[in-house]
Structure formats: structure tokens, C-alpha cells
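Participant: Have a look at this prediction, sequence included:
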Amino acid sequence: MTQLPLDDLTAAVARIRGLLLTEEKVDRAVSLLAKAIKESLPGSPGAGVSLLDAEGKRTSSAATDSLVEKLDAAQYELGEGPCLTSWAAGKVVIIEDLQTDTRWPRWQTAVASLPVRSVVSAPLVAGKEALGAFKIYSALPGQYDESTGRALALFAETAATLLAHIQGTEAPLRMAESLKASLASRDTINRACGMLMERQGISHERALQQLIQNARVSGATLVEASEQLATRVPPAGL
């Protein structure tokens, strides 16, 4: 089981903080953060950082290798996967073995030929703003557990604060104020997920996945898609 060296990760953020705050470039920030994760972890797993807009589409991202780029690209193309779920739900997502985890069937099928078995993703949340997600991929099964997730979440919180500062001072801003407000409304998203779970008898992950898909198809934000669902009268019998 891989243990995240939280002190090393935090030190890595501290080392690059001064440089990032002077250059104030989001793309460089996510690149250095992805590299810091990879260099701080044993076994050199693949790592990535993504900043997302209201529909779960990338506004900025960085990956430590081409494998991570392929794994991430499949998520954003299909509109499902652990990184998107982590961002949308605001929680750590862990896959112990991708071969047996069926929460994201289309993504699982799309990356079946790639050397990845374990995944952990943590949301980048600064205050009430959901900026994106960290993710780590390993070729071995059973590499990450809840303690791994807690450590990564703490690191992600520190990194998100740094990224939020850079986004707030970079010109032009990467996120509009309306987007920031919409991403903060977790209660609306959770209510909509609960309604789908009750009506269709599906899991929270599947309900959230369906909301993301609805938002992408309609061009609405995730919150707007959730509000539309909450105000829609269900068909008879549901």
C-alpha cells in the first residue's frame, strides 16, 4: 500500500510558492504541482492536475506522462470517471482495482488496455470554490486506501488555496464570477442526486455522472442542470 508523504508534498508546495506567486501563471502552477506529486511519491506513479469549468471541461491541466494524458482525455471525452466525480462531489475517490470497479463502465472500457489499476483523486477546493482535481494513477492494484485519500486531500487543500490566489490575480481570469458562484452550490447538486437515486434506484456516483452528462449535453452548468431536474415534474409512476 502506497503511503503519501504529506510532509514532503507540503514542502514541495512551499518550495514553488514564491516562484508561482511572482509569475502568476495558472498553466505553470498546475504543471509544477503535478511534477511535485510524482517526485514525492514512491514508485513514481503517474500524476496529474486539472482545473475544470462548470460542465466538467478542462480549462487548464498538466500530466507527468503520456499515460496520464490518455487516462484523463478519456474521462473528459466521455464525461465520466473518478476525476470528474471527485470534482463534482467534492470528495476523494479511490479505485482499488480498475478491473473490478464498475462505477464508470464506459471509461473503464476505454482505458482497459492501458497499464493502470489503482487510482486516487482529490478535489481542489478553496473555500467554497471547486477548482478541479488532483489524480494519481498506479499500474499496480490495491495501492491506495482511505489514509492515502486523507493525505492527498490535505495536500490538495493547500494547493487549491495557492491556485485560487493565482487565478484571482492572473489576467485575464480563467473563471468568471458566475462560474465561481455556481460551483459553490453543493446543496443543489446533492438534492438532485438524491432525487435521481430515489427515482431510478441508482448509486450516488451514477446519479452524479448522469447530472454531469445532462450539463454537458445542454451546455448548462452542473448547478443549472441540477436545478432543472429539481423543478421538473417526474413522469407518472416515478
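Facilitator: Everything's here; your move.

Participant: okay, CA-based contacts and neighbour counts for the rest of this
Facilitator: OK.

Participant: what's next to the strand or helix carrying L131, contact-wise?
Facilitator: Following DSSP states H and E, one finds L131 within strand 129-138. Contacts with strand 129-138, where a contact means C-alpha atoms under 8 Å, 6 or more residues apart in numbering, come from 34, 45-53, 68, 83-84, 86-88, 90, 115-125, 156, 160, 164, 180-181, 183-184.

Participant: if I pick the residue lying closest to L140 once chain neighbours are set aside, what's in contact with it?
Facilitator: Distance criterion C-alpha to C-alpha, 6 or more residues apart in numbering; nearest residue to L140, sequence neighbours excluded, is R117 at 5.4 Å. Taking C-alpha under 8 Å, 6+ apart, we find R117 in contact with 95-99, 137-142.

Participant: take a look at this one as well, against the first:
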Amino acid sequence: MDGPRVLADMALELEQDRDPRSILERVSHYARLVLDADDAGVMRVVTRQKVETPAATTERVDQAHQLQSQFDEGPCLDAITGRATYVANDVANDPRWPRWGPAVVDIGILSAIGVRLATRERGYGSLNIYADRVHAFTPADVELAEVLAAHATTAFAAAERAAGLETALESRTTIAQAQGILMQKFDIDADAAFDFLRRISQHENRRLHAVAEAIVVQRNANARPE
């Protein structure tokens, strides 16, 4: 397979994709394809004892991830916490993960690569690639995996920032709408309306946006014709 060409095609696809989850799915697919692997996916850590799999080529990837969380060991977990790339070409006999290795063999995985997904400022998880044969990955494969991870991290970070900005804009718009409703209803100015929202938020222990959204939804419901 023409690895560089496939990577170039992937980079173009990722540049046009603005959905963070879709980006992770694409990268997982390409990782399996480029490295002639059997499975690939992304792990994100909630806590050391709880991980999630936001993207995977099959359900087995999440099984492999959950086993790492269960035993608190494994190349993908270490790729995140150790800030490095970990390769296991014979998981059953790798002394670094004596419990996870034999357990993951039971679901057919014999080799694995875990590559950290991170920018200089922030870690996002790990890109993990699995094969059903021993000695599946060469040093060249590891380099390709790291290039894939770099592309994935750049695209994912950009998409997440864009999504965050869009969410923030929607939140500000909703809060402004709620302020307008309160100003009209109680004949108060914008500052007083915002303070009213803030007090409700604190009293009910709810996010300001959620309070504002409830007011807007209620007003729209009342405005509908019978």
C-alpha cells in the first residue's frame, strides 16, 4: 500500500471535516488500513479507572480498552499517562502488562500500538491499533502511526475549538434572548435582567445557559397558538 499517498488523502479529508467525533472515526479507519491491522480506535481517560472509546472500527476495541482500565495497565493507557508510544508485538508474553496481555489474547488481539494524541498544551487520549498476529508491526509502522496521530491531533483540536466557539455563540445568543424577555416582562434594563438570571442560576445550582434556555423555551411555548 502507498502509505504516504493514503496519509495525504486522509489529511485532505480531515481538513474538510469539522466534526470532532467523525475525525476520530476517520483516523481509526485509516490507521487500520495503512498499518494492515485488524482493529483501531481512540481511548480517552475519564479517570485511571474509567476510560471511554469515542471511535473504533469494531466493538472489540472498546473491550481491549476496558480491560486496560480494569487491570490498570496496557499500552494504550500508558501512551496517555506516559506521554509516549508503546508497542507490543506479542502481548501474551510482554512483561510490562502481565494481566492485560493474556486477557486481550482471549478476544483475539496479539499485537498492539498505543500512540498519544496531544498538542503541546493538551492531551486528548491515544490512538490504538491492534492486530490478530504476533510481530505485526515494524518500526516503519510505528512511525506511520505517529504521523497519523499527529494529523489526528491537529484536526481534532481545530474542530473542537470551532465547536466550542459555536457553542459559546449559541449560549450567548440564548442568554441575550432571555434577557430581552425579562426586560420586556419586568420593564428592567439589560444589567438587571442578567443579574436576575445569575441569581436564579445560583439559587437553583444550574448553568446560566440552562436557565436562559428554559425561559426562552417557556416564552415560545406560551406564544404558540392554541
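Facilitator: Received the coordinates, thanks. Computed from a predicted structure; not experimentally measured.

Participant: TM-score them against each other, please.
Facilitator: A TM-score of 0.64 describes the superposed chains when it is computed by TM-score structural alignment, normalised by the length of structure 2; 166 aligned residues with a C-alpha RMSD of 2.5 Å.

Participant: re the thing from before, so which of the contacts of R117 of structure 1 would you say is closest to A63 of structure 1?
Facilitator: Y137 (10.8 Å; C-alpha to C-alpha).

Participant: what residues does the longest helix seen in structure 1 touch?
Facilitator: For structure 1, the helix that runs over the most residues, judged by DSSP state H, is helix 146-169. For helix 146-169 of structure 1, contacts defined as C-alpha under 8 Å, 6+ apart pick out 2-6, 9-10, 13, 17, 20-21, 24-26, 29, 33, 92-94, 120-126, 131, 133-134, 173-175.

Participant: same question, stretch 168-179 of structure 2
Facilitator: 190, 193-194, 197, 208-209, 212-213, 215-216.

Participant: Buried ones among those?
Facilitator: 193-194, 197, 208-209, 212-213, 215-216 (16 or more other C-alpha atoms under 10 Å).

Participant: For these, give me JSON lines that also has secondary structure and distance to G180 of structure 2.
Facilitator: Formatted as JSON lines, these follow (DSSP: H, G, I helix; E, B strand; the rest coil; distance: C-alpha to C-alpha, whole Å):
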{"residue": "A193", "secondary structure": "helix", "distance to G180 of structure 2": "8"}
{"residue": "F194", "secondary structure": "helix", "distance to G180 of structure 2": "10"}
{"residue": "L197", "secondary structure": "helix", "distance to G180 of structure 2": "11"}
{"residue": "L208", "secondary structure": "helix", "distance to G180 of structure 2": "15"}
{"residue": "H209", "secondary structure": "helix", "distance to G180 of structure 2": "14"}
{"residue": "A212", "secondary structure": "helix", "distance to G180 of structure 2": "10"}
{"residue": "E213", "secondary structure": "helix", "distance to G180 of structure 2": "12"}
{"residue": "I215", "secondary structure": "helix", "distance to G180 of structure 2": "10"}
{"residue": "V216", "secondary structure": "helix", "distance to G180 of structure 2": "10"}
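
Participant: With respect to K185 of structure 2, which of those is nearest?
Facilitator: Closest to K185 of structure 2, out of all of these and judged by C-alpha to C-alpha, is A193, at 10.0 Å.

Participant: Map that closest one across to structure 1 for me.
Facilitator: For A193 of structure 2, there is no aligned position in structure 1, judged by TM-score structural alignment.

Participant: secondary structure class for the most centrally placed residue in structure 2?
Facilitator: For structure 2, the residue nearest the mean C-alpha position is P54 (5.4 Å; C-alpha atoms, centre = their mean). Using DSSP: H, G, I helix; E, B strand; the rest coil, the structure places P54 of structure 2 in strand.

Participant: Give me the buried subset of the contacts of strand 129-138 of structure 1.
Facilitator: Buried, going by 16+ other C-alpha under 10 Å: 34, 45-53, 68, 83-84, 86-88, 90, 116-125, 156, 160, 164, 180, 183-184, out of these.

Participant: Which of these fall in helices?
Facilitator: Those of these lying in helices (DSSP H): 34, 68, 83-84, 86-88, 156, 160, 164, 180, 183.

Participant: Could you dump the residues you listed into TSV with distance to L208 of structure 1 added?
Facilitator: Rendered in TSV, the data for those read as follows (distance: C-alpha to C-alpha, whole Å):
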residue	distance to L208 of structure 1
A34	26
V68	23
C83	12
L84	9
S86	10
W87	11
A88	7
A156	22
A160	22
A164	25
K180	19
L183	14
